[in-house]
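J.: sequence isn't available, so here's the structure alone:
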């Protein structure tokens, strides 16, 4: 952990800001975060930087790790789909998979941890409001 903090300090805030914008553009372009090709290593290779730089920049900018950032983008999409009448014909599991989660279990775990409610409960609560 001490090594990480020292590494983070060596990255200028201007460089951090610019890299974060490049990272976010890369992962959000065409909702790339929904696919399996959105690893820190693949994004780093594409941007011509080290995967460690991706981790450092995301931690500095968000306080979270790269995987959490990707899951948060997926969760944001899932919430939109769960609350949209356009997706009423999709099961909760299908929405989770479409948002980019690899399984029903990983979707439910991430969603419940983030919102203290299951995706199904979220959908039911939201549908009652309409």
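T.: Yep, that arrived. Note that the structure is predicted; figures quoted are calculated from it, not measured.
J.: from here on, contacts and neighbour counts on C-alpha atoms
T.: Fine.
J.: where do the helices sit along this protein?
T.: 2-9, 13-28, 40-47, 51-62, 66-82, 92-99, 104-115, 119-128 (DSSP state H).
J.: putting a second one here so we can go through both:
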């Protein structure tokens, strides 16, 4: 569902949205993600966003787009959250990653 429908691209995606889409409770969704993946719902969603951003940053078609625009396209709702989440995940800033 996350890959096919790219729900993570919605910057306002919430735990409630996901649980409604899966026809389950928020609590159960959180519990399953935590137990099975050892992460929070937001960490789960942000992993998809980071992967999308990495693909865009390395795609020559998107070279004309700013790093911030790529973060927004990947579903992050602010530049600061994108930068900090990306750096925590990948160990480098999005701009540095683009140059690799």
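T.: Arrived safely, thanks for sending. Keep in mind that this is a model prediction, so the values were computed, not measured.
J.: contact partners for the aligned residue in structure 2 for residue 75 of structure 1?
T.: Taking TM-score structural alignment, residue 75 of structure 1 has residue 50 as its aligned residue in structure 2. Going by CA atoms under 8 Å, 6 or more residues apart in numbering, residue 50 of structure 2 touches 74, 85-86, 89.
J.: thinking again about what came up before, reformat the helices of structure 1 as a markdown table; add distance to residue 34 of structure 1.
T.: Listed next are the helices of structure 1 as a markdown table, based on distance: least, CA to CA, whole Å:
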| stretch | distance to residue 34 of structure 1 |
| --- | --- |
| helix 2-9 | 28 |
| helix 13-28 | 9 |
| helix 40-47 | 14 |
| helix 51-62 | 18 |
| helix 66-82 | 7 |
| helix 92-99 | 5 |
| helix 104-115 | 12 |
| helix 119-128 | 17 |
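J.: winner for burial among those helices?
T.: Of all those, helix 92-99 carries the top mean neighbour count, a mean of 20, counting by mean count of other CA atoms under 10 Å.
J.: in structure 2, what residues pair with that helix?
T.: By TM-score structural alignment, helix 92-99 of structure 1 lines up with residues 67-74 in structure 2.
J.: just stretch 45-53 of structure 1 next, same as before
T.: Going by TM-score structural alignment: stretch 45-53 of structure 1 matches residues 20-28.
J.: roughly how far apart are the match of residue 75 of structure 1 and residue 22 of structure 2?
T.: Per CA to CA, to the nearest Å, residue 50 of structure 2 is found 22 Å from residue 22 of structure 2.
J.: just checking, residue 25 of structure 2 touches residue 19?
T.: Yes. Residue 25 of structure 2 lies in contact with residue 19 (CA atoms under 8 Å); the separation is 5.6 Å.
J.: which residues does the most centrally placed residue in structure 2 contact?
T.: The centre of structure 2 sits closest to residue 49, judged by CA atoms, centre = their mean, with a distance of 2.0 Å. Contacts for residue 49 of structure 2 were tallied using CA under 8 Å, 6+ apart; they are 8-9, 74-76.
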